[in-house]
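Asker: Predicted coordinates and the sequence they were generated for:
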Amino acid sequence: MLLLTCSAAALTAGSMPTAAATPDETTTPARSEGSPRAYQVGEEQVADVRIDYAARTARQVISRPGSSYVKVHFAALALADGDRVTVSDPTGAEVHTYSGDPTKGEAAATDSLHTRQGSGFWALSITGDTAVVTLHRAGRAPSTSDTGVVVDKYFRGYSKAEQAQRDLGILSVCQTDARRDSVCYQQSHPTEYGKSRSVAKILYNGASHCTAWRLGSTNRLMTNNHCIGTASQLASMEMWFDYACATCGGNNPKPAVKVTGAQFLKTSANLDYTLFSVNNFASIESFGYLLLDVRAPVRNERIYITGHGDGDPNELSIFEDTQGGATCDVDNPNSDSINMGYYCDTSGGSSGSPVLAASSNKVIALHHLGGCLNEGTRIELIYPEIKDLIDNGGGTPPPPPPGGKFENTNNVTIADSPGAAVTSDVVVTGQPGNAPSTLKVNVDIKHTWRGDVVIDLVAPDGSAYRLKNSSSSDSADNVIVTYTVNASTEVANGTWKLKVQDVARYDTGYIDAWSLQY
């Protein structure tokens, strides 16, 4: 066996079980994935990190030596206008910026993505064992309500040594582990390598992980239902694209491109799939996408798998046992009513990986079970349930979701400070489901000193999204801007409000018009 991975040591192999796994199997050998589940790769830690405006230092470090990542939770974030907090690695190569609490509508449209699980919010994770939390001041005096930063907990990823201690054996590796870093195949198998770039690691609830991949040219991703089963679970997810070794066998994964879940589109517990979209889709478009091979698998046809087993940087499983030996193939095209079986190596965290037919380089199964045979749901069964939601390369992509423009052109006078905030309503009707993750808010406000103005978008349920903070140095006239808001957790239909307040004296203005573009 030749096992080259940038983050995993060589693993010992045991005997190969002969029984296929099933979702309710309870006597699976230790080396089998058994019932579908997300693979735990980290744990939550309690913290008491505070940076207030009276603090002597504006920088705090959260570190657990050897950890693979750190993901910080903000219990409170209340900043003066113009201030911001960053979460970064010690070198500044990875930086996430927040100017306000997004759960209270205080974040700017340019703030970094975040995830939600319970109260407060979670910053995007930092790869490595150290996260640096820094308060950056713009110079304005804080108000009594500007209390600064409170971090009450964080997730940290297990080191490889800790993972090895927790593992009972190699999950779903049949005989010897022939997987290699995807970059190892860049020259010898360029097509397979190219397909691996469309695959992402899922960080689930900060402590577990699975695999997902881009499906078609539009904003669609697929994984297992047992990885993402509900919209609330999707809100806690990060997807790491381009998380792969730079060189074959080197301990040098690239900085990942991290995005978060947006719309929960379709799922099936029986077929164990979920279709969803992500925020900041433009940042991952360059990694390409996969298409579906909608047909019955054929016994002995060659296949390969690409994914993030054990949470490692991307690996390819092309050979069954040894490099240059027998290639992965379909060993049982109908291992039960929904699955096909294979001895191609996977491990905990490979759930959601695409199984590709070498003849077409398209996805023929969705991996979700281990046990040697390992198993994946046949794509021919999934496709009929999602065909109207995806572009499978058949020519014309599916039409975009029903959209529309909803506008209010009635003028609303903005009271000079210390007057109360004013609102202007737009009523949205006929839109299915939730608002989009790229909701366009077109604002036209006439004002003689726009730096005085604070603007919020208020959703039908009362949730507020900060569009603009005040700025004492911005003396220009008028606010004529289109903001992009991730409103995917809000019901689309209902009364939306543009809330505007003048927070400094002497200058006046009015809301001329505003609109929502779906």
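Answerer: Done, it's in.

Asker: From here on, just use CA atoms for contacts and neighbour counts.
Answerer: Fine.

Asker: now the helices: where do they sit in this structure?
Answerer: Counting by DSSP state H, the chain has helices at residues 160-166, 190-196, 231-234, 379-386.

Asker: Any buried residues in stretch 270-288, and which?
Answerer: For stretch 270-288, a neighbour-count test (16 or more other CA atoms under 10 Å) marks 271-281, 284, 287-288 as buried.

Asker: Out of the helices of the chain, the one nearest Tyr483 is which?
Answerer: helix 231-234 (24.0 Å; CA to CA).

Asker: can you give me how far the closest one is from the chain middle?
Answerer: 11 Å (CA atoms, centre = their mean, to the nearest Å).

Asker: can you list the residues that contact that helix?
Answerer: 117, 204-205, 228, 261-264 (CA atoms under 8 Å, 6 or more residues apart in numbering).

Asker: hmm, try it at 7 Å
Answerer: Residues from elsewhere that reach helix 231-234 (CA atoms under 7 Å, 6 or more residues apart in numbering): 228, 261, 264.

Asker: can you tell me which of those residues lies nearest to Asn251?
Answerer: Once CA to CA is applied, the member of those that ends up nearest Asn251 is Gly261, at 28.6 Å.

Asker: how many other residues sit next to the closest one?
Answerer: Look at Gly261: counted by other CA atoms under 10 Å, it has 25 neighbours.

Asker: distance of Ser360 from Tyr289?
Answerer: The gap separating Ser360 from Tyr289 is 14 Å, by CA to CA, to the nearest Å.

Asker: The two: which is more packed in?
Answerer: Neighbour count, other CA under 10 Å: between Ser360 and Tyr289, Tyr289 has more, with 24 against 12.

Asker: In contact with the more buried one, which residues?
Answerer: Counted by CA under 7 Å, 6+ apart, Tyr289 has contacts 198, 214-217.

Asker: want to throw the contacts of helix 231-234 into a markdown table with distance to Trp514?
Answerer: A markdown table is the format used below for the contacts of helix 231-234 (distance: CA to CA, whole Å):
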| residue | distance to Trp514 |
| --- | --- |
| Ile228 | 36 |
| Gly261 | 28 |
| Phe264 | 29 |
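
Asker: ok, these vs Val355, which is closest?
Answerer: Ile228 (18.8 Å).

Asker: For burial, what's the neighbour tally of that closest one?
Answerer: 27.

Asker: And here is the other one:
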Amino acid sequence: MQWPFSFFLIALAAVDTAAQATGQEVEILGIYVLHFTHFNLPESDRLVLWPSEDPETTPAVAVLSGKNATGNFHSTAISGNGVVLELFKTPVSDQSSSTSCRGFTVDRLLFTPKELVDEAQHLQVAVKVPLTNLSNTTDTNDNDHINNESLCGADESVEAACAPSATNSAEGAIMLAKSQPVARLSIIKDNGMVIAYCTGWLLGCEGHLITNQHCIGNNQDALNTKVEFLAQSTSCKGGETCDSQGGCPGPIGVTSPTLVAVSEELDYAVVRLGINDSIADYSGLYEKTSGYLQFRASGAVPKESIYIPQHPLGYGKRIAWLYNGQPGRVESLTVTECREDDVGYYIDTQEGASGSPILGTSDHNVIAMHHCGGCLNGGIPAQSIIEDLTTKGVLPKCSVAT
């Protein structure tokens, strides 16, 4: 049995400061981010973060425990009028003892009014990956090429739900089904005032997800990542508005995954998800996402047709497979825009598509992972990632098609 303890935080001082800085009246509604300087809970205890509007009926934004959080980090961004922290403690035996200091410390509550968030989204401020910028713009002189994900001509991508009607119905239905393991990532970057959007996808059958290293570069980025599955329209042209950052929220959300492997050279990061505060059983997740994706061991084939499920600009899921009205294909195996020997293609991507899988239409396996633009756009070859994960001894089970 667990006993709850509740705390309520609201950014009154921050609102006053923001009002003075902008010269305008600012409402309390906005984005809240908590900064933890210390976090050390028993594995069985949980700290749940909720928007303050109605914690009884509103889904939790984050669930932190000794299993998935430790040390110094920023929380997932919370949208609302305030934040409720609810600590659920499991009674322990009197005989139990520990030499460590249990508990947590929140030293800062960062707040941005909704008006300023809307303005930043309207301006589409970008820092390495597309952002909701909650503070000053960050210098992006280093590795600018990683941010140049490109539309090659007019945007020919469609909302994921429209793929069956926009192409051969059977082929489009398979594309839609294979896009279900693809997720939108929102990442609180290290200064706590920036939300970066990327794309990731389920790799193999043990709860792993892969994206770009320039999205999740270290343990703190992983801890500050929210993963949304099925963040997409439920029907084609059904009236839902997905073309905004965070549009069409996903019904399946996972926070604070654990970093497993990272490579700056190959620009990939692999994390493992915690489902309902446990990493033991992923069957429920796979049922909802129609399974997981797998690499093709042999990689890309020149001129083969491909498609890319993605979350460009942090929008709801879209699928791209055309270039100038014709099926997109692998144009090169030696693109050098971002690194040597990337897979090259003209299919449309935009910032936020970083980490998207590139699938071959012949077998619907992943032949590369998108990470770079320039027309040709570039993806890291599947076989390079497989080799590196194998060398590190962390290649997820079921991650390579047989």
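Answerer: Right, received. Where do you want to start? All of these numbers come straight from a predicted model, not from anything done at the bench.

Asker: Any idea what the TM-score comes out to?
Answerer: Remark: TM-score between the superposed chains equals 0.65 [TM-score structural alignment, normalised by the length of the second structure]; 309 aligned residues with a CA RMSD of 4.1 Å.

Asker: So Ala21 of the second structure, which state does it fall into?
Answerer: Assigned with DSSP: H, G, I helix; E, B strand; the rest coil, Ala21 of the second structure falls in the helix class.

Asker: sorry, back to before: most widely separated two among the buried residues of stretch 270-288 of the first structure?
Answerer: Pairwise across these, and taking CA to CA, the largest span is found between Leu271 and Asn280, at 28.3 Å.

Asker: Tell me where the stretch 151-300 of the first structure has strands.
Answerer: Here the stretch 151-300 of the first structure has its strands, by DSSP state E, counting those that start in this stretch, at 180-181, 199-204, 208-214, 221-223, 237-241, 257-268, 273-278.

Asker: Of all those strands, which one comes closest to Asn442 of the first structure?
Answerer: strand 257-268 (21.4 Å).

Asker: Measure the mean distance from that closest one to the second structure post-superposition.
Answerer: Between strand 257-268 of the first structure and the corresponding residues of the second structure, superposition yields a mean separation of 2.1 Å, by mean CA distance after the TM-score superposition for the first structure.

Asker: Name the residues that touch that strand?
Answerer: Against strand 257-268 of the first structure from outside (CA under 7 Å, 6+ apart): 113, 115, 225, 231, 234-235, 237-242, 273-280, 437, 488.

Asker: Apply 8 Å and report the result again.
Answerer: Residues contacting strand 257-268 of the first structure (CA under 8 Å, 6+ apart): 113-115, 124, 225, 229-231, 234-243, 273-281, 283-284, 386, 434, 436-437, 488-489.

Asker: Now do the end-to-end distance for stretch 118-130 of the second structure.
Answerer: End-to-end distance for stretch 118-130 of the second structure, by CA to CA: 14 Å.

Asker: Look up how far Pro354 of the first structure lies from the counterpart of Pro309 of the second structure in the first structure.
Answerer: Alignment note (TM-score structural alignment): Pro309 of the second structure maps to Thr306 of the first structure. Counting by CA to CA, the separation of Thr306 of the first structure from Pro354 of the first structure is 6 Å.

Asker: Looking at these two now, which is surrounded by more residues?
Answerer: Pro354 (33 against 30).

Asker: Who are the contact partners of the residue lying closest to that one once chain neighbours are set aside?
Answerer: The spatially closest residue to Pro354 of the first structure, leaving aside those adjacent along the chain, is Leu366, at 5.2 Å (CA to CA, 6 or more residues apart in numbering). Listed by CA under 8 Å, 6+ apart, the contact set of Leu366 of the first structure reads 223-224, 273, 352-355, 376-379.

Asker: for Leu151 of the second structure, same thing?
Answerer: 347-350, 375.

Asker: out of the residues you listed, who has the most neighbours?
Answerer: Thr349 (32 neighbours).

Asker: if I line the two up, what does it land on in the first structure?
Answerer: Using TM-score structural alignment, Thr349 of the second structure pairs with Thr346 in the first structure.

Asker: Check Ser157 of the second structure too.
Answerer: Match for Ser157 of the second structure (TM-score structural alignment): Arg179.

Asker: Give me the nearest residue to that match, chain neighbours excluded.
Answerer: Ser317 (4.6 Å).

Asker: His308 is in contact with that neighbour, correct?
Answerer: No - with contact defined as CA atoms under 8 Å, Ser317 of the first structure and His308 do not form a contacting pair (10.8 Å).

Asker: Compare those two (neighbour count), which wins?
Answerer: More crowded of Ser317 of the first structure and His308, by other CA under 10 Å: His308, with 28 against 24.

Asker: Quick check: that one vs Leu221 of the first structure, distance?
Answerer: Taking CA to CA, one finds His308 of the first structure at 15 Å from Leu221 of the first structure.

Asker: residues in contact with the equivalent of the residue nearest to Arg179 of the first structure over in the second structure?
Answerer: Ser317 of the first structure maps onto Ala320 in the second structure when the alignment is built from TM-score structural alignment. Ala320 of the second structure sits next to 156-158, 307-310, 347-349 when contact means CA under 8 Å, 6+ apart.

Asker: Which of those residues are conserved in the first structure?
Answerer: Retained in the first structure: 156-158, 307-309, 347-349, out of the contacts of Ala320 of the second structure (criterion both residues aligned by TM-score structural alignment, their matches' CA atoms under 8 Å).

Asker: ok, of the residues you listed, which one's closest to Gly250 of the second structure?
Answerer: Nearest member of these to Gly250 of the second structure, counting by CA to CA, is Pro309, at 15.1 Å.

Asker: and the closest residue in space to that closest one that isn't next to it in sequence, how far is that from Gly374 of the second structure?
Answerer: Closest residue to Pro309 of the second structure apart from its sequence neighbours, by CA to CA, 6+ apart: Ile319 at 4.3 Å. Ile319 of the second structure sits at a distance of 19 Å from Gly374 of the second structure (criterion: CA to CA).

Asker: One more: Leu131 of the second structure?
Answerer: 20 Å.
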